[in-house]
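Undergrad: Pasting a predicted model and its sequence here:
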Amino acid sequence: MADPNITGGRELDAFLQQFSAKFEKNVMRGGLRAGANEFKEEVKANIPVDSGALRRSVRVTTNAKGGRVTASVKIGNKKAWYAQMVEFGTRA
C-alpha cells in the first residue's frame, strides 16, 4: 500500500502553477497520446489480418476543448470503411 503521508505537495503545486495553461494542455496531450499508443498496438494485434488497409487505418487522435483533453484510438478510413463490420460482425 502507498504511503498516505505525501511530502512536498505544496512545493510541487507551486512549481506546476508557474506553467501556462497552454503548456499544461500540451503536456497532458502528450501523456494521453503515449498511453493511447499502447492501446493502438493492442488493437493492431487483435486485427484478424496481418497487413492491409484495415491495419494501416488504426490511428490515435487527441482533442483539447474547454479545458478537457482527450485521446482516442480510431479504426477505419475511406479505404477501410468496413472496420466496424470486421469488429462487430454482420447479420445475413
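TA: That came through, no problem.

Undergrad: hey, let's count contacts and neighbours off CA atoms from now on
TA: OK.

Undergrad: And the next helix or strand past the helix or strand harbouring residue 22?
TA: Assigned by DSSP states H and E, residue 22 belongs to helix 21-45. Next in sequence after helix 21-45, counting helices and strands by DSSP H and E, comes helix 53-56.

Undergrad: which parts of that next one are buried?
TA: 54-55 (16 or more other Cα atoms under 10 Å).

Undergrad: for stretch 59-71, same thing?
TA: Result for stretch 59-71 [16+ other Cα under 10 Å]: buried residues 59-60, 71.

Undergrad: Pick the one among these closest to residue 31.
TA: Distance to residue 31, by Cα to Cα, is smallest for residue 71 among the buried residues of stretch 59-71, at 9.4 Å.

Undergrad: quick one, what contacts that closest one?
TA: Shown in contact with residue 71 (Cα atoms under 8 Å, 6 or more residues apart in numbering): 29, 32-33, 36, 60-63.

Undergrad: one more time with 7 Å, if that's ok
TA: 32-33, 36, 60-63 (Cα atoms under 7 Å, 6 or more residues apart in numbering).

Undergrad: one more structure, for comparison:
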Amino acid sequence: MAELQNIAGLKELQAALKELPDRIAKNVLRGSVNAGASVITNEVQTRAPVYTGEVSQGHPPPGTLKRAVYQKQIRELSGQLKQTFYVGVRKGKQYQKQGKKGNLSQDAWYAKFVEFGTSKMAARPFMRPAFEAKKSEAVEAIKAYLEKRIPEEVAKLKVYK
C-alpha cells in the first residue's frame, strides 16, 4: 500500500485514493467536497440580501432568498476520483400562498434578478462574491477533512486484514 501520511498535492491524493477500496475512496472524497461546499453555502446564505421594506400581498416574506440556498451532490458527474456538488438557489415556481400558515414556499424564483439586476433594479450580487471570498477556505476545509479521514480509513483497513 502507498504511504498515505505524505500527501502533498493532487497527484499524491489521487494515488492515495486509488490505494483505498473504491467504496471508501468515493465516500472519503464525497465527504471532503461536501465540507468545502458547505463553506461556500454558508457564505452565500450570509451574503444573501433580505428585503426590509413593506411586503405586499403575493410576494415572498423576507428571508426567502436565504432559506432557498442549498447544496446538492450531482451523482451523474461524480465517481471514485471526482465529486461534483452544486450550490444554488431553489427557483422552481413563482411564489404562491400555501398551507394553513400562509406563505410557506422556499422557492426564490427571483434570485437571478437580485444577483444580476434588471433594467429597473441594480444588481446586488451575493453568489459570486461569496465564492470568491471563501474559495481558499473551502479548499482548506477539503484538505482538513482528507487529512482526518484518510488515516482513519487506512487504520480501519489494517484492523480488518
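TA: In hand now; what should we look at? This one's a predicted model, so the numbers in the text were calculated from it and none came from an experiment.

Undergrad: Quick TM-score on the pair, please.
TA: TM-score of the superposed chains, computed with TM-score structural alignment, normalised by the length of the first structure, equals 0.71; 83 aligned residues with a Cα RMSD of 2.6 Å.

Undergrad: re earlier: next, give me the two most distant ones among the contacts of residue 71 of the first structure.
TA: The span of the contacts of residue 71 of the first structure, defined through Cα to Cα, is set by 36 and 63 at 12.6 Å.

Undergrad: Out of the buried residues of stretch 59-71 of the first structure, the closest to residue 83 of the first structure would be?
TA: Distances from residue 83 of the first structure to these, taken by Cα to Cα, are shortest for residue 59, at 12.6 Å.

Undergrad: Now do the residue nearest the centre of the second structure against residue 117 of the second structure, distance only.
TA: In the second structure, the residue lying closest to the centroid (Cα atoms, centre = their mean) is residue 37, at 3.1 Å. As judged by Cα to Cα, to the nearest Å, residue 37 of the second structure and residue 117 of the second structure stand 25 Å apart.

Undergrad: thinking again about what came up before, which of the buried residues of stretch 59-71 of the first structure fall within strands?
TA: Under the assignment DSSP state E, those contribute 59-60, 71 to strands.

Undergrad: quick one: the strands in the second structure?
TA: Using DSSP E, strands in the second structure cover 69-73, 85-89.

Undergrad: Next, the angle strand 85-89 makes with the top helix by length along the second structure.
TA: Determined from DSSP state H, the single longest helix within the second structure is helix 127-160. Between helix 127-160 of the second structure and strand 85-89, the angle comes out at 150 degrees (axes from the mean of the first three to the mean of the last three Cα atoms, to 10 degrees).

Undergrad: For helix 127-160 of the second structure, name the packing helices and strands.
TA: Judged by 3 or more Cα pairs under 7 Å, 6 or more residues apart in numbering; DSSP states H and E, helix 127-160 of the second structure is in contact with helix 22-47.

Undergrad: how many other residues sit next to residue 118 of the second structure?
TA: 11 (other Cα atoms under 10 Å).

Undergrad: Map it onto the first structure.
TA: In the first structure, the residue matched to residue 118 of the second structure (TM-score structural alignment) is residue 90.

Undergrad: before we move on, back to that, what would the strands of the second structure look like in TSV with distance to residue 23 of the second structure?
TA: TSV is the format used below for the strands of the second structure (distance: least, Cα to Cα, whole Å):
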stretch	distance to residue 23 of the second structure
strand 69-73	16
strand 85-89	18
